[in-house]
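>>> Mind looking at a prediction? Sequence and model below.
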Amino acid sequence: MMASDDSAALRHDMRENTICVKMLGEFAFSNPGNEWMRWRSNKARSLFGVLLVNKNLVVGKDRLRELLWPEADRSSTSLKVAVHTLRRVLDTHLGADRDYLRVEYRDFGYVMDVGDEVIVDCHEFERHTSAARDAAARGRRAEAVQLYRRAVTLYSGEFFSGERDGWVTEQRHWLRALALSAWEALAEFALEAGELGDAADACRHTLAIDTANEAAFRRMMVIHARRGELQQVEWWYELCAERLREHFELDPDHHTRALLRRVLNREFAVEPRPAQSAAGSPGFGRRHRFVSALNSR
């Protein structure tokens, strides 16, 4: 293990002697002295992850074997060895006399007694996104934006990066979907408020997670349309079409094509900008070709 300095988002809510566990992005956890430790992938670490995701709940031995050693025989001692290794690692770095993050055998399974001293980033991420959705549903926009921003700050990468077990993939896709919905909400809030830079930043983060997200491409087209940047609208449409063909062998849907058609036919509301001569407007001939191609679909 080695020290880590990339967990500033978790430190925001830390109280004295708080233990933080970072499962989004590169796995790491802190000790009471606020020293961050990384732990290379092995089955003990995977067991730690399963028990943390199911914190304070008993996970049966058969279920743990199914999740972590799906091909192993029931007589295998792999689970017992992983439990022993996990306990030894936690005792070494957190102290054997602690009353948190303890692995206990109970009711034919194992449970991770987490305790109030422990903050797990993926749990905090889910808590903030849930609270943000609730605030948005109640019409409390400023509160929702603040909570969504705190949530996406915690989302520093895919869940349990580097792990390929089936349970990790399921959890990873769930948290990824929450991150996409959070960035989508931030983009929509920013567009409603006329904060085009913030909206573009939210779209950029969306596309970093999902490179073929058509809704994010449409928002980028809207942003540049509102700025009167028609060539940029074309460029984002072309990139969208390229990504959809590359990933799914699909063309942009009718909403995206209709948006481009509206923009290039100058049917889209444009925010006031300094006057520009027609001769200085880039891509003038190409826009006519695009409109003709769209109208033929």
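Received it, and whenever you're ready, just let me know what you need. Numbers count the residues shown, from 1 in each chain.
>>> use CA for all of it now, contacts and neighbours both
Fine.
>>> Strands of the stretch 151-297 of the chain, start to end?
Listed in chain order, the strands of the stretch 151-297 of the chain (DSSP state E, counting those that start in this stretch) amount to none at all.
>>> And the helices in it?
With helices called from DSSP state H, counting those that start in this stretch, the stretch 151-297 of the chain shows them at 166-192, 196-209, 214-226, 230-248, 254-264, 284-295.
>>> Which strands or helices does the longest one pack on?
Under the contact criterion of 3 or more Cα pairs under 8 Å, 6 or more residues apart in numbering; DSSP states H and E, the helices and strands touching helix 166-192 comprise helix 121-137, helix 141-154, helix 196-209, helix 214-226.
>>> Next, the angle helix 141-154 makes with that helix.
If you take axes from the mean of the first three to the mean of the last three Cα atoms, to 10 degrees, helix 166-192 sits at 140 degrees to helix 141-154.
>>> in helix 166-192, what counts as buried?
Using 16 or more other Cα atoms under 10 Å as the test for burial, helix 166-192 gives 168, 171-172, 175-176, 178-191.
>>> Next, find the distance separating residue 255 from residue 214.
10 Å (Cα to Cα, to the nearest Å).
>>> next one: residue 9
Taking Cα to Cα, one finds residue 9 at 29 Å from residue 214.
>>> These two: which has the busier surroundings?
Using other Cα atoms under 10 Å, the more surrounded residue of residue 9 and residue 214 is residue 214, with 20 against 17.
>>> then this one, side by side with the first:
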Amino acid sequence: MLQKTTGPAVAARFFGDFSVHVGGRPVERWRAGKARSLFQYLLVNRGRVVPRDKLYQVLWPTQEWSPTGSSLKVAMHGVRQVLQSLPPDSAHPAVEIVNRDHGYLLKAHDVWLDLDDFSSAIDTARAAEVAGDHPNAHRHYTRAVELYCGDFLAVESADWIDEQRACSKALVLQALNYLRADALRRGDHLAAVRLCQQLLAVDPYQEELYQTLMLVHGKQGQLGQVRLWYDICLRRLHDELDVEPTDTTYRIFARAVRGELRDRARLNLVA
């Protein structure tokens, strides 16, 4: 008798390194060629018929599509062989790719994608933020950040991947910036610093992050850290973007080194 494993029938992670489990078993032995890329695209677009010419454009963007060509058929055969090699988890396959209307349709039930969960968390957080429900906004933005384990398909490249990667980056920046602002409102300087570091890993040219770091370290009298982040900011903006920092950055640095940002409560404690 077939026994169903716990968890979703299909689980895939697209952030960072790609991984997929079908029926609780990892799918690792992809054939050479475009089989894995084809499966990734169909999985993201599951439940929709994708025309053959569109798939060909996605996989071979510099080549001209021909209905008599064999490249797409070979890639599809490779995907199906990989899926058919998996031991069945139930009476019906967890994933099936069918021919439909001059295209392909990936049919799957009980699917979990980190990309879907991420998008849902962002949407829920944004709705809560607009409604003024900051506890729920914080909770769902935090969930989105936890799911973002790196760039979308970080080591792979294609036009559709680059587009999704850029979109996901914009959304995680929105989440992290909300959490950073919230940490500053609460006076949680440690959380603010950590969030700035996470933000810089995604976008090292966001000048406001260096301003936040200088403010936080300036409040604590950590002038070495203030100088460090100021120098990094100048170097990245000037050397890599050929632009100068704004006057705000210069003013924050000057006030910090003069001790004008120092936390008065901390000074009283030392005294």
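That came through fine. A quick note: this is a predicted structure, and the numbers were derived from the prediction, not measured.
>>> Of all the helices of the stretch 151-297 of the first structure, which one comes closest to residue 140 of the first structure?
Of all the helices of the stretch 151-297 of the first structure, it is helix 166-192 that lies closest to residue 140 of the first structure, at 11.4 Å by Cα to Cα.
>>> where exactly do the helices run in the stretch 1-150 of the second structure?
Under DSSP H, counting those that start in this stretch, the stretch 1-150 of the second structure gives helices at 35-44, 52-59, 71-84, 114-130, 134-147.
>>> What helices and strands are in contact with the shortest one?
What that stands for is helix 52-59 of the second structure. Judged by 3+ Cα pairs under 8 Å, 6+ apart, helix 52-59 of the second structure is in contact with helix 35-44, helix 71-84.
>>> So which of the ones you listed is the most surrounded?
Greatest average neighbour count among these goes to helix 35-44 (a mean of 19), per mean count of other Cα atoms under 10 Å.
>>> Which residue lies closest in space to the residue nearest to the spatial centre of the second structure, excluding its sequence neighbours?
By Cα atoms, centre = their mean, the second structure has its centre lying nearest to residue 148, at 4.1 Å. In this structure, residue 148 of the second structure finds its nearest non-sequential neighbour in residue 15, 5.9 Å apart by Cα to Cα, 6 or more residues apart in numbering.
>>> What's the one you found aligned with over in the first structure?
Taking TM-score structural alignment for the superposition, residue 15 of the second structure sits opposite residue 24 in the first structure.
>>> Residue 237 of the second structure maps to what in the first structure?
When the first structure is aligned by TM-score structural alignment, residue 237 of the second structure is paired with residue 244.
>>> Near its match, how many other residues are there?
As a burial measure, residue 244 of the first structure scores 19 neighbours (other Cα under 10 Å).
>>> Same check on the one 10 residues further on?
Neighbour count for residue 254 of the first structure, taken as other Cα under 10 Å: 11.
>>> before we move on, what about the one 5 residues further on?
A total of 19 residues lie near residue 259 of the first structure under the criterion other Cα under 10 Å.
>>> And for the one 5 residues further on?
Here the number of neighbours of residue 264 of the first structure (other Cα under 10 Å) works out to 20.
>>> still on that earlier bit, will you turn the helices and strands packed on helix 166-192 of the first structure into a markdown table that also has distance to residue 31 of the first structure?
Below are these laid out as a markdown table (distance: least, Cα to Cα, whole Å):
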| stretch | distance to residue 31 of the first structure |
| --- | --- |
| helix 121-137 | 15 |
| helix 141-154 | 19 |
| helix 196-209 | 31 |
| helix 214-226 | 40 |
